[in-house]
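Engineer: structure for the following, please:
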Amino acid sequence: MSYRIILLFSWSGYSQNLVHLGAYTKNTKYSNTYNELYPGATQIIVRSEPSFFWSSQASRKRYLEPAVEALEALGGLVPVSKTAKSALSMDPSPSILVHAFSNGGASQLTTLGEIISSRGIPSSSLPVSALVLDSCPGDGGAEGTILAFSSSVSNPLVRGIIKFLIRFLYFYVSLQRKIFRSSSETVLDKMKARLNEQRVLPWFDKSTPRLYLYSTADKLIPYREIEAHAQRGKQSGFTVTLERFDNSPHVAHAKMHPERYWAAIQRLWDSAAESRSQTADHP
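Structural biologist: A predicted model of the protein is given here:
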């Protein structure tokens, strides 16, 4: 199988340029390892900003537009200028591995899926694809969310504002649920539900394998929430694999257990290729 595109959604506050293609001025342990494992692939790295969660849909769309343009240029998306008829005659789509870190990366992923789906142009074909969810999704409560969003903020005033807004949001939602018996959903609730949709990205289907990499030692995201999310995916008929670590902090599993971490991802890719091959042989 030809590994063409690796789409990485970083965790909140991760210091990397918005989108990098091919060559890198700042390599990371993840992009370096992907280069070693799949040297023919082009990597698209999307940075996650804490403000993304609270931005308008229009602002989110502008922020992710470079990623959309990169996918179009690489053949992973049909350009909006194409008609549905001409789209179906295009060359087969490249293989795509999607790797999201923490709730910040998962939020970027689900938003990108909504943006692409709204375009209304079908994929030329369903490519070999797979999804990696590292340390997500889940809700660590007000304090866990504060830690996730404020850890990369050095300005004490801004950090204080973030803490106030998050605590107020949790209080407001709790008040609605208790007093008004409302089933109000938080941003995280909506994101988790979207991740368990079959077409979270338009080229996904039920056979697209999903891998959860997580730890019981994660202080930001409760591991049982991740397991519950994976279980709901299994109940929906998705192909789900869990790789649980017991001593690695949030988004630090690759650092502490590199062999297990990358072996799990390689197995995921192999299963994706096998699944798509079986689908092609038995339409």
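Engineer: going forward, measure contacts between C-alpha atoms and count neighbours the same way
Structural biologist: Noted.
Engineer: residues contacting residue 247?
Structural biologist: 215, 216, 217 (C-alpha atoms under 8 Å, 6 or more residues apart in numbering).
Engineer: buried among those residues? Make that a PyMOL selection.
Structural biologist: Buried residues among the contacts of residue 247 (16 or more other C-alpha atoms under 10 Å), as a PyMOL selection:
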select buried, resi 215+216
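Engineer: would you confirm that residue 41 contacts residue 1?
Structural biologist: No - applying C-alpha atoms under 8 Å as the test, residue 41 and residue 1 come out as separate, 11.3 Å apart.
Engineer: quick one, which of these two is more surrounded?
Structural biologist: Taking other C-alpha atoms under 10 Å, residue 41 and residue 1 do not tie; residue 41 has more neighbours (21 against 11).
Engineer: roughly how far does the residue nearest to that one when sequence neighbours are not counted sit from residue 152?
Structural biologist: Take residue 41 and drop its neighbours on the chain: the residue closest to it by C-alpha to C-alpha, 6 or more residues apart in numbering is residue 4, 4.3 Å away. From residue 4 across to residue 152, the span is 32 Å (C-alpha to C-alpha, to the nearest Å).
Engineer: go on, residue 50?
Structural biologist: Distance check for residue 50 against residue 152: by C-alpha to C-alpha, it reads 9 Å.
Engineer: let's see this one next to it:
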Amino acid sequence: MGDDDIEYNIVFPEALVSERHWRGSKEPVVILLGWAGCRDKHLVKYSSIYTEQGCITVRYTAPLKTVFISETFGYKELRHTALKLLETLYDYEVENNPIFFHVFSNGGFMLYRYMVELLQRDKQFSTLCVLGTVVDSAPGSGNVKGALRALRTTLGPNINTFLRYLLMALFAVTVVLLRIVLYPMTKYFHKNHYDAMMDRPAPWPQLYLYSRADQVIRYTDVERMVRVLQGKELAVQSFDFATPAHVSLFRDFPEDYSRRCLDFLNSCMTNSEDAKLKRRHVVQH
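Structural biologist: Predicted coordinates:
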């Protein structure tokens, strides 16, 4: 399920499960944005964290070409995808439910960047209530070696060896040229996801989960983003799992990972409900 343009999966919880966990409140809609090369069967494992808690889940992974080619050349194809994904909330009539994001690696973060921009600037989506975001193994900036590792893993072992090295060489040259050497000029036409989200970050609470052993996304990039956002007085938390490889936090520490995600979601829901009560109190007086 999706429309003619994008393929996504949406799952609704059983009514009894939702009622048991949310007790009459509208259940959250959790939008999971996969990493480059992620298969839906991988996202299902993460979405089950939320479906078991009575949440609606939407799963989507951007195609490889949009992550590795379109974004590199500054073609904002992912903005159209972001628009379509937000429109699905209206298609399924859940636009009044609280929204929660779970974003993986730069592949998910690049798409998330455009969704944040639309939520902040587009009148159509200004009424959507976003609770918060969990960011897993992202964001990274200017790490050519890490990007090449991600591309090599994504291409897989079955591709012709010569073609693999040719694609990696072309990608490396393009990234270095457009995203490093010429970036002081090209950023005026197309900022990368890292700088864009640092300059105009999401205003809602965020939780960054990462590992200093990650060889694709530098932990220093994640920690720098967290420091900058905290300096802007945003509600930002982080946790370093220390030892897992890239996007392997849940695989290595399933119970701790799940608990942190759900505790954060519940905290965001509580804060949202408290804010609504305060607004009602102000209006009544």
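Engineer: TM between them?
Structural biologist: Put the two chains on top of each other and the TM-score (TM-score structural alignment, normalised by the length of structure 1) is 0.75; 247 aligned residues with a C-alpha RMSD of 2.9 Å.
Engineer: overlap in contacts, residue 50 and residue 152 of structure 1.
Structural biologist: Shared contacts of residue 50 of structure 1 and residue 152, defined by C-alpha under 8 Å, 6+ apart, are found at 12, 13.
Engineer: so between the two, which is more surrounded?
Structural biologist: The neighbour comparison of residue 50 of structure 1 against residue 152 (other C-alpha under 10 Å) goes to residue 50, with 18 against 15.
Engineer: aligned to the more buried one, what sits in structure 2?
Structural biologist: In structure 2, residue 50 of structure 1 lines up with residue 64, judged by TM-score structural alignment.
Engineer: and the residue nearest to its match when sequence neighbours are not counted, which of the three is it?
Structural biologist: Nearest residue to residue 64 of structure 2, sequence neighbours excluded (C-alpha to C-alpha, 6+ apart): residue 36, at 5.9 Å. Per DSSP: H, G, I helix; E, B strand; the rest coil, the local secondary structure of residue 36 of structure 2 is coil.
Engineer: what's the answer for residue 130 of structure 1, then?
Structural biologist: Here residue 130 of structure 1 is strand, with the state taken from three-state DSSP.
Engineer: quick one, what contacts the equivalent of it over in structure 2?
Structural biologist: Here residue 130 of structure 1 is matched to residue 132 in structure 2, going by TM-score structural alignment. The contact partners of residue 132 of structure 2, by C-alpha under 8 Å, 6+ apart, come to 99, 100, 101, 204, 205, 206, 265, 268.
Engineer: quick check: the gap between residue 132 of structure 2 and residue 173 of structure 2.
Structural biologist: 36 Å.
Engineer: can you map out the strands along structure 2?
Structural biologist: 9-11, 29-33, 56-60, 99-104, 130-136, 206-210, 236-240 (DSSP state E).
Engineer: what's the average distance of the third one to structure 1?
Structural biologist: In this case it means strand 56-60 of structure 2. Its matched residues in structure 1 lie on average 1.1 Å from strand 56-60 of structure 2 after superposition (mean C-alpha distance after the TM-score superposition for structure 1).
Engineer: packing partners of that strand?
Structural biologist: Secondary-structure packing of strand 56-60 of structure 2 (3 or more C-alpha pairs under 8 Å, 6 or more residues apart in numbering; DSSP states H and E): strand 9-11, strand 29-33, helix 40-51.
Engineer: in TSV, list these along with mean neighbour count.
Structural biologist: Listed next are these as TSV, based on neighbours: other C-alpha atoms under 10 Å:
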stretch	mean neighbour count
strand 9-11	15
strand 29-33	25
helix 40-51	16
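Engineer: minimum distance to residue 77 of structure 2: which of those has it?
Structural biologist: Of all these, strand 29-33 sits nearest to residue 77 of structure 2, with 15.5 Å by C-alpha to C-alpha.
Engineer: so the closest one corresponds to what in structure 1?
Structural biologist: Going by TM-score structural alignment, strand 29-33 of structure 2 sits over residues 5-9 in structure 1.
Engineer: from the chain's centroid, how far away is that stretch?
Structural biologist: Mean-position distance between stretch 5-9 of structure 1 and its chain equals 9 Å (C-alpha atoms, centre = their mean, to the nearest Å).
Engineer: what's the answer for stretch 58-69 of structure 1, then?
Structural biologist: 15 Å.
Engineer: give the buried residues for that stretch.
Structural biologist: Of the residues in stretch 58-69 of structure 1, 60, 61, 63, 64, 66, 67, 68 count as buried by neighbour count, 16+ other C-alpha under 10 Å.
Engineer: over to stretch 170-183 of structure 2?
Structural biologist: Applying 16+ other C-alpha under 10 Å to stretch 170-183 of structure 2 flags 171, 174, 175, 176, 178, 179, 180, 183 as buried.
Engineer: so the third one sits against residue 146, correct?
Structural biologist: No - counting by C-alpha under 8 Å, residue 175 of structure 2 stays clear of residue 146, with 11.7 Å between them.
Engineer: all helices of structure 2, in order?
Structural biologist: Counting by DSSP state H, the segments of structure 2 that form helices are 15-22, 40-51, 64-65, 77-91, 105-121, 144-155, 161-174, 183-186, 193-199, 219-231, 249-252, 254-284.
Engineer: mind giving me the packing neighbours of the fourth one?
Structural biologist: Spelled out, it's helix 77-91 of structure 2. Against helix 77-91 of structure 2 (3+ C-alpha pairs under 8 Å, 6+ apart) you get helix 105-121.
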